[in-house]
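S.K.: just a sequence and a predicted model for now, questions to come.
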Amino acid sequence: MTICPGCSRSHHCFRHHDLNHLVPMGLRIFKSCVCSCVYEERQRKKKRSSYEKRTNASLKSFGYDIGKQIGVGAYSTVHEAYSPTQQRVAVKIIDKRKLVASSLRILSKYFDQEMQIQSKLDDVNIIKLFDTMEVGSKLYIFMELAEGGDLLEFINTHGLISETRSKRLFRELCMAVYHCHINLIAHRDLKCENVLLSKDMKVKLSDFGFACYCHKMSETYCGSAAYSAPEIIQEKPYNPMLSDSWSLGVILFTMVSATMPFEETNLNRLVTNQLRRNWHFPRHAIKILSEEVMELVADILEPDAKLRPSVTQIIESRWLSPSAVRKTTASSTAKNEV
C-alpha cells in the first residue's frame, strides 16, 4: 500500500515490477506509478468525451449546435446554441444520471407538465419554447435566448433599479403573469432568478417547472422560501394565483431597494415576520422612493391571502396605472432634489 499522489488516498499502486501483470490488462506504465483510482478516472473521462461527441453528432444531425455554457443548476446546465435556422437560442440540458430514482420520477412528472403548459403560453414577456429532445440520459430544452441575464444578476451588478425603470420592468412582469392567470395557469416559482432580460432590457419570464393549472386549491410546497407566501410555508392549501401575487411583491421590493424583505435562514422566523409584517425598506431606498410604490409593496405583502390583491389589481394600482405616472415621477424628482 502507498499514498496515491493523484487522490492522496491509500491504494495498491502499480510499479514497474508489476509490468508483466499490468501489460495484459492494457494499463500504461508511467515513470512514477499509476494507482487504480487514477486509471479509472482517466477511463471515465474517455467515456464521457466519447459520449459527448456522439451526443453532439446526434444534435447536429437535427441542425442544433451547442455553444458555451451560460448557467448551471443542481442537475442541469444552460448553454448558448444555434437552431437549424442558425438562430441563437438557449438550451437547458438536464442530466438524468445525476438524479436518484425518486427525483427522476418527480422530474418526469413536472417536465411533462412544464412542456405542456409552456407550449400553451404565447406572450412577448414569456420565454418562448422552441423544441425538446431526449438523447441518451439527457433532456434538451431549446428556448428563446435572453442575452441580458437574469434580474438578480442585474441587481447584484448595478444595485437597486431606478423607480422609473422598475415601473416598466415590473409592469412587463405583471403582464406576463396576467397572461398566465387568464389561461388558468400559476407560475408558483416567481423569483428574480426566473425573470430574464433580453438584450434591449425587456422582461422574459422563464422556468415553468412548478407551474400548475388553477382548477383547485394547491397543496404542493414549491418555490423558494424567501419568495413564498406565508400560507405555503405553513403548508396550508393555497390559491396559487394569490401566492404568485406575494412573490411579485417580494420581487418589486428587491428591485427598488436591492435587498430582500425576508431572510430564509430560519423558516419559523420567516413566517413569523411575514405574518407580523415585520419588514421595512432600507433607509437609502426610503429617501428616493415614492409613496405609491411603497404602498403597493405593502398591499401585496398582505399575509391574509383573501385580502391580497390579484395581479389584475396590481396592474391597476396607483403606481402602475398610467394616471399615476406623472405624480410618481414628480414625487421622485422632488425627493431626489432634496
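M.R.: Okay, I see it.
S.K.: from now on I want contacts and neighbour counts done on CA atoms only, so please keep to that.
M.R.: OK.
S.K.: does Trp319 sit in a helix, a strand or a coil?
M.R.: coil (DSSP: H, G, I helix; E, B strand; the rest coil).
S.K.: which residues sit against stretch 274-293?
M.R.: Residues outside stretch 274-293 that contact it (C-alpha atoms under 8 Å, 6 or more residues apart in numbering) are 163, 230, 253, 256-257, 259, 261-262, 273, 301-303, 318-319, 328, 331-332, 335-336.
S.K.: let's see it at 6 Å
M.R.: Ser257, Pro261, Pro303, Trp319, Ser331, Ser332, Lys335, Asn336 (C-alpha atoms under 6 Å, 6 or more residues apart in numbering).
S.K.: next up, a structure to set beside the first:
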Amino acid sequence: MNEKTLKLTIEDEKRLEERGYKLGTQISSGSFARVFRALHNHTGPCAAKVIDLSSTSEEYRLKFLPRELYTMKKLKHPNVINILDIFAIDKKMVVIFMELAEGGDLLDLLREEGALNETRSRTFFCQFGDAIRYMHGLNFAHRDIKCENILLNRTRTIARLTDFGFARTCFDAISGYRLLSDTYCGSAAYVAPEVLKSQPYSPLKSDVWSCGIVLFVLLNNRLPFSDTDNKKLAKRQTERKYNFSRNLSTDAKELINHLLNPNPIQRPSMTDVFTMAWFINDKGG
C-alpha cells in the first residue's frame, strides 16, 4: 500500500459511486491504514481512512477494529471527527469516511509555528478536552491521546479528536463496576507510568495523563519526558523530572502538575480538570 492513490476494481469503484463517494490522493499513512482525500456528491470534501486488513493481526480484526467502529458510531460531539459512512471491500479493506480536517494535526501546527501561547493552548485544550470529558461521561476511554490524533480545521481554530483504534468501554453493565485495562496502548511518550509498568490501570485516568502531555507539548513545543527505554521513562515520570522551557503562568504550571501526577488516584478526572484556576482565571497569555 505505497501508492498515493488507492487501486480499486471497477466493481468496487461503482459501489462507492453508488453511495456518492470518490477517492482522491493520499493525505497520510500508518502501519496498516492510509488516509485519502475523498469527495461525496452531497456533503462535499471528506476524508477516507482505508484499513488494510491483510496487514493487521487477528486480535486487531476481532477486538480493536470492532471497538473502533462501535465507538465512532456512538460518539456525537462537535469536537470529535464525525463519521459519515463505513464501507467494507471484499473482506480485505475497511473504508471509514469522515470529516476532512484540512488544517492537519496539532503536531503539524507546532512544527510550523512553534510553541503556542497560553490563550491559544487553552482554546484547543477546552475543545479536545471537552470531547474527552464527553467520552468519559459515556464510559468510553480513548487510550491513544496525542498531538497527532487531534486534528484542526482549515483556519486552525477548531480542534477535533480522532483515531479511536484503542478506545474501549470502561463500564461493566452486568456488575455495574468500572473496568480496569491491562492492554498496553498508545505512544510511549504520551502514556501514563502505570501503563508503562504494565499494571492494571484506569483508562480514564490514563487519558487525563495523556492530556497533560499534550498540554505540555503545546506550551513548550517538546515532550516533558523523552527516554526511549520504557523503564527509564517510567522512572522519570514517577520522579516528576520535567522542566518548562519557557515562562508560564503559575496556573498553567499547577494544572500540568496535576495532570502529570504519577499517582492515578490523585490525578483529577476530566470534569475536575475544568474547575482548575487556569480555566477560571483566564487572563490571556
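M.R.: Perfect, I can see it now. Small disclaimer: the values here were computed from a predicted structure and weren't measured.
S.K.: picking that back up, just give me the closest of the contacts of stretch 274-293 of structure 1 to Cys35 of structure 1.
M.R.: Distance to Cys35 of structure 1, by C-alpha to C-alpha, is smallest for Pro261 among the contacts of stretch 274-293 of structure 1, at 52.8 Å.
S.K.: chain neighbours aside, what residue packs nearest to that closest one?
M.R.: Once flanking residues are discounted, Pro261 of structure 1 sits nearest to Trp279: 5.6 Å by C-alpha to C-alpha, 6 or more residues apart in numbering.
S.K.: what does the one you found correspond to in structure 2?
M.R.: Alignment note (TM-score structural alignment): Trp279 of structure 1 maps to Tyr242 of structure 2.
S.K.: burial of that match, as a residue count?
M.R.: 15 (other C-alpha atoms under 10 Å).
S.K.: still on that earlier bit, from the contacts of stretch 274-293 of structure 1, which two are the most distant?
M.R.: Of all pairs in those, the most separated under C-alpha to C-alpha is Pro303 and Asn336 at 32.0 Å.
S.K.: out of these two, which sits in the busier spot?
M.R.: Between Pro303 of structure 1 and Asn336, counted using other C-alpha under 10 Å, the more crowded position is Pro303 (19 against 11).
S.K.: which stretch of helix or strand covers that one?
M.R.: Remark: Pro303 of structure 1 resides in no helix or strand, with elements defined by DSSP states H and E.
S.K.: how about it, what's its partner in structure 2?
M.R.: That one, Pro303 of structure 1, aligns with Pro262 by TM-score structural alignment.
S.K.: distance check, that match against Lys92 of structure 2.
M.R.: Between Pro262 of structure 2 and Lys92 of structure 2 the computed distance is 42 Å (C-alpha to C-alpha, to the nearest Å).
S.K.: Provide a list of residues in contact with the alignment partner in structure 1 of Pro200 of structure 2.
M.R.: Here Pro200 of structure 2 is matched to Pro237 in structure 1, going by TM-score structural alignment. Pro237 of structure 1 makes contacts with Met217, Ser218, Glu219, as judged by C-alpha under 6 Å, 6+ apart.
S.K.: the closest residue to Gly186 of structure 2 other than its chain neighbours and Gly103 of structure 2: what is the separation?
M.R.: Of all residues not flanking Gly186 of structure 2 in the chain, Asp144 sits nearest, at 4.4 Å (C-alpha to C-alpha, 6+ apart). Applying C-alpha to C-alpha, the value for Asp144 of structure 2 to Gly103 of structure 2 is 20 Å.
S.K.: next, the aligned partner of Thr220 of structure 1 in structure 2: secondary structure please.
M.R.: Correspondence of Thr220 of structure 1 to structure 2, assessed by TM-score structural alignment: Thr183. The local conformation at Thr183 of structure 2, judged by three-state DSSP, is coil.
S.K.: what is the neighbour count of Thr183 of structure 2?
M.R.: Thr183 of structure 2 has 14 neighbouring residues, counting by other C-alpha under 10 Å.
S.K.: cool, and Thr164 of structure 1?
M.R.: So Thr164 of structure 1, with other C-alpha under 10 Å, has 13 neighbours.
S.K.: which residue packs closest to it, ignoring adjacent ones?
M.R.: Once flanking residues are discounted, Thr164 of structure 1 sits nearest to Thr329: 7.4 Å by C-alpha to C-alpha, 6+ apart.
S.K.: could you confirm that neighbour falls within a helix?
M.R.: Yes. Checked against three-state DSSP, Thr329 of structure 1 lies within a helix.
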